[in-house]
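J.: show me the folded form of this:
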Amino acid sequence: MTAPTTATDVNQPSLEHAPPTGRRMSWPVLLLVIAGALALTSIVRLITGADGITNVSQMSTALQLAVPIGLAGLGGLWAERAGVVNIGLEGMLILGTWFGAWAGFQWGPWTGVLVGVIGGCLGGLLHAIVTVTFNVNHIVSGVAINILALGATRYLAPLAFEGHQGGSAKQSPAVESLGHFTVPGLSDWLTDLNAKGWFFVSDIAGLLGGLVTNVSWLTLIAVALVPGTWWILWRTSFGLRLRSCGENPVAAESLGVNVYKYKYLAVIISGGLAGLGGVFLSIVANPFYLEGQTSGRGYIGLAAMIFGNWMPGGLAIGAGLFGYTDSLNLRGGSTNVHALLLLGALLLVIGAIWLAVRKKYVQAVITLVVGALVFAWYAGTNEVPSQVVAATPYVVTLVVLALSAQRLRMPKADGMPYRKGQGK
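T.: I've put the predicted structure just below:
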């Protein structure tokens, strides 16, 4: 149902449309780029014989590892679209892991999901009080929440878990599984097709097979939250008002928007989404809470959000990329990462050609030299050290952010202090 047109609605589009720093990639072009990257990956697979880089189990693992990163990134998206920088996502993930496991082993996994989300919301509420009401620097508040969450869970874990079977000062008892599902027939067909090793077709089968094989119900909810977030923020009057608070809160206030209310709601929802990501880690990925199990995923989620240019679709692609590189640690890491060196070299060469076409010759030469060095590394070795495999997700995070930095456009008032009535 379309909302009735009012003076506020007529004027609000001016808050929505700010000139971006670069052209937004259309969906057909984006799909073409993804298809091209998959075709290039298929070529690398055929050359190197590293079939594991696109098999069903690899993609299934990548999806599982991408979910908490994507949920943390969605949390950051909600907060920053309202103008609040949320560096505290890591702490809210930690709260989600602890509260989810604590409630889950006592009252069941779905209760754990609910309580874990509430735990993340509490972290978001604290961040909102400190930044919105008291105007404390957003970065300082976020870092403080990360430290506070870590200290609080370390204090609470021995009190809650010691004395229970399987529990200790750093680990909770086991939590009952939420359950998984596999699409019958389709999963087997895609797995068989992937095993044939055909160019491109088998790689697509591996990608799709990972989406329908051994999938948690919480994964399904997380995936649905991506288009759900897009619809709410870009197709409803609520979302328009919330985003106006991140673009120009003074103008939003002049049009009758309660800026404080929308900022509070956005940051609390942000914490809840991050808390859900923590629940996924302590109930789905591992059926127990374990100290340190977030492993910086809140920060990587923030990087995925930036890579996605503060848009849900781009964020999902970024989370998938980081989840995929993280999955290399678990399945044939050394062999697969060595094969991906060739893929990286080819991508750098293509990037150099693209830069040369755009007459950016210095950047093109530098990119080409780096590509040549990566290829030399690939050609001169048969495997990579385990330390390189472990560092791959973080290296990819830095490289992706560096390459995408020039096309980014954050909300105009993101991180800026705001006081009610300051425009008068």
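J.: from here on, contacts and neighbour counts on C-alpha atoms
T.: OK.
J.: ok, V349 to V374 distance?
T.: 10 Å (Cα to Cα, to the nearest Å).
J.: ok, how many other residues are close to the residue nearest to V136 when sequence neighbours are not counted?
T.: Sequence neighbours aside, V130 is the residue nearest to V136 in space, at 5.8 Å (criterion: Cα to Cα, 6 or more residues apart in numbering). V130 has 17 neighbouring residues, counting by other Cα atoms under 10 Å.
J.: and this one, so I can compare the two:
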Amino acid sequence: MTAPTTATDVNQPSLEHAPKAGRRMSWPVLLLVIAGALALTSLVRLITGANGITNVSQMSTALQLAVPIGLAGLGGLWAERAGVVNIGLEGMMILGTWFGAWAGFQWGPWTGVLVGLVGGALGGLLHAIVTVTFNVNHIVSGVAINILALGATRYLAPLAFEGHQGGSAKQSPAVDSLGHFTVPGLSDWLSDLNDRGWFFVSDVAGLLGGLVTDVSWLTLIAVALVPATWWILWRTPFGLRLRSCGENPVAAESLGVNVYKYKYLAVIISGALAGLGGVFLSIVANPFYLEGQTSGRGYIGLAAMIFGNWMPGGLAIGAGLFGYTDSLNLRGGSTNVHALLLLGALLLVIGAIWLAVRKKYLHAVITLIVGALVFAWYAGTNEVPNQVVSATPYVITLVVLALSAQRLRMPKADGMPYRKGQGK
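T.: This is a model prediction of the structure:
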């Protein structure tokens, strides 16, 4: 005799049994892939002589540029795990930059951090009211918030900043630094090891050195938020309820979960995290608010979240990749990007071999041809145009999303309208 099926058995939201787009990569395999990519980069460095692609300064800059992207991506992760698409991350970052700088230059940088969080959370609250309560299309609401945030800050900036020393209609007065830290001894040792130019070892030293040299306290907080998000969403009852709202809100409601409450909380937290990314831009990356300083990082954060398959660890890798490519603009961009053409060609050849092993011969041939063209570009030039350097982060965004599209699985109810009691 089989046991009777209960309502709980039928309606229990189960993330473990949700359809998957492919096997999830285990941590040992992922670490091997990262090590292999770093070894290949080290080989390219030795061939081309472009030592800047893995030095401590490059990695430190990459970390600084990755933080706001990662925070925006974390914001998107919280909202979409609860079933709300948040295209408004860019606008919430803009609110964070303005509110953070406005409070920071008057009452100190840490007050600016808190007020910037509140500014982004207000944008999240507005998005939640429009999408959760009134069931407006999530994309339309997000775009409207981006436009509203840009217009509001342009209107408020002259009122708040003009008349103060260093302030203008498009820029705030300077904000005091939050402070930086360097791990004594370890930083110098890693920097010395990196300068030796050894294969792989010096590149690992450069990567680790960037994590312990001249790091802002807000960077440390941002990095800690990645494992904190994973623990809250995947290891607590609160996180299970929140994720169930993004997978099957009707089933979650049948088990007593207040779906509206969890969606509101998730989107407000989403806005606060995006606002924190904006604060980083206006207090850490630059000690002032500057109109347009987000430069689309909210959208790139959303791309990093998708690349990471709606998981914090993958998101962090995506943010690091985009931050690294963005850092090429600031440190020897033309030389470094030219060296990375060789890296791209090698990766394409490896990809072609992998496709051939899997008997996808047409895809393998196309990939090999593209790799040959990239190598010809590298071999026939000594540098790349500055326009290519500037476009590199956005090109990488498109390429990575295109390559990772086949293994993605978004929350099942992400972006779908929901009304309380609709399952009855």
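J.: returning to that earlier point: how close does the residue nearest to V136 of structure 1 get to G209 of structure 1?
T.: Counting by Cα to Cα - V130 of structure 1 and G209 of structure 1 are separated by 45 Å.
J.: go on, A174 of structure 1?
T.: 29 Å.
J.: pick out whichever of these two has more residues nearby.
T.: Neighbour totals were compared for A174 of structure 1 and G209, and G209 leads with 28 against 21 (other Cα under 10 Å).
J.: the more buried one: what's it in contact with?
T.: Contacts of G209 of structure 1 were listed using Cα atoms under 8 Å, 6 or more residues apart in numbering, and they are V56, M59, S60, L186, S187, L190, T191.
J.: in helices, which of those fall?
T.: Using DSSP state H, the members of those that fall in helices are V56, M59, S60, L186, S187, L190, T191.
J.: farthest pair within those residues?
T.: M59 and L186 (15.5 Å; Cα to Cα).
J.: who's more crowded, these two?
T.: M59 (24 against 14).
J.: what do we get in structure 2 for the more buried one?
T.: M59 of structure 1 maps onto M59 of structure 2 when the alignment is built from sequence alignment.
J.: my guess is T182 of structure 1 contacts V215. True?
T.: Yes: at 6.4 Å, T182 of structure 1 counts as touching V215 under the criterion of Cα atoms under 8 Å.
J.: and A82 of structure 1, how far from L126 of structure 1?
T.: Applying Cα to Cα, the value for A82 of structure 1 to L126 of structure 1 is 16 Å.
J.: follow-up on the earlier one: from the ones in helices among the contacts of G209 of structure 1, list the buried ones, please.
T.: Among those, those scoring as buried are V56, M59, S60, S187, L190, T191 (criterion: 16 or more other Cα atoms under 10 Å).
J.: could you dump those into a markdown table and include distance to P249 of structure 1?
T.: Below are those laid out as a markdown table (distance: Cα to Cα, whole Å):
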| residue | distance to P249 of structure 1 |
| --- | --- |
| V56 | 47 |
| M59 | 42 |
| S60 | 42 |
| S187 | 49 |
| L190 | 50 |
| T191 | 51 |
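J.: so which of those is the closest to S270 of structure 1?
T.: S60 (26.1 Å).
J.: the closest one against S216, yeah?
T.: No: shown here, S60 of structure 1 and S216 do not form a contact pair, counting by Cα under 8 Å, at 10.5 Å.
J.: quick one: common contacting residues for those two?
T.: With Cα under 8 Å, 6+ apart, S60 of structure 1 and S216 have no common neighbours.
J.: flag every buried residue along stretch 328-339 of structure 2.
T.: L328, N329, G333, S334, T335, N336, V337, H338, A339.
J.: also stretch 362-371 of structure 1?
T.: For stretch 362-371 of structure 1, by 16+ other Cα under 10 Å, it's A364, V365, T367, L368, V369, V370, G371.
J.: same question for stretch 287-300 of structure 2.
T.: P287, F288, Y289, L290, E291, Q293, T294, G296, R297, G298, Y299, I300.
J.: got it, and stretch 149-163 of structure 1?
T.: A149, L150, T153, R154, A157, P158, A160, F161, E162.
J.: so what's the gap between that stretch and the chain middle?
T.: Averaging C-alpha positions (Cα atoms, centre = their mean, to the nearest Å) puts stretch 149-163 of structure 1 27 Å from its chain's average.
J.: same deal with stretch 23-39 of structure 1?
T.: 19 Å.
J.: over to stretch 262-280 of structure 2?
T.: 13 Å.
J.: ok now do D192 of structure 2, which residues does it touch?
T.: Counting by Cα under 8 Å, 6+ apart, D192 of structure 2 has no contacts.
J.: out of the buried ones among the ones in helices among the contacts of G209 of structure 1, who's nearest I317 of structure 1?
T.: M59 (13.5 Å).
J.: distance of that closest one from T325 of structure 1?
T.: Going from M59 of structure 1 to T325 of structure 1 by Cα to Cα gives 11 Å.
J.: so A82 and L126 of structure 1 - more neighbours on which side?
T.: Ranked by neighbour count (other Cα under 10 Å), A82 of structure 1 and L126 place A82 first, with 31 against 18.
J.: wait, doesn't that one sit right on K263?
T.: Yes: counting by Cα under 8 Å, A82 of structure 1 does reach K263; the two are 5.5 Å apart.
J.: ok, back up a step: of the ones in helices among the contacts of G209 of structure 1, which is the nearest to W27 of structure 1?
T.: Of all these, W27 of structure 1 sits closest to M59, with 22.8 Å by Cα to Cα.
J.: what residues are up against that closest one?
T.: M59 of structure 1 makes contacts with G206, L207, G209, G210, L211, Y324, as judged by Cα under 8 Å, 6+ apart.
J.: got it, and G88 of structure 1?
T.: Taking Cα under 8 Å, 6+ apart, we find G88 of structure 1 in contact with H127, S141, G142, V143, A144, I145, N146, G298.
J.: of these, which is the nearest to V396 of structure 1?
T.: G298 (15.6 Å).
J.: my read: that closest one touches L89, true?
T.: Yes: the pair formed by G298 of structure 1 and L89 meets the contact definition of Cα under 8 Å, at 5.0 Å.
J.: hey, what's in contact with both of the two?
T.: With Cα under 8 Å, 6+ apart, G298 of structure 1 and L89 have common neighbours A72, A274.
J.: now do the SS call for L156 of structure 1.
T.: helix (DSSP: H, G, I helix; E, B strand; the rest coil).
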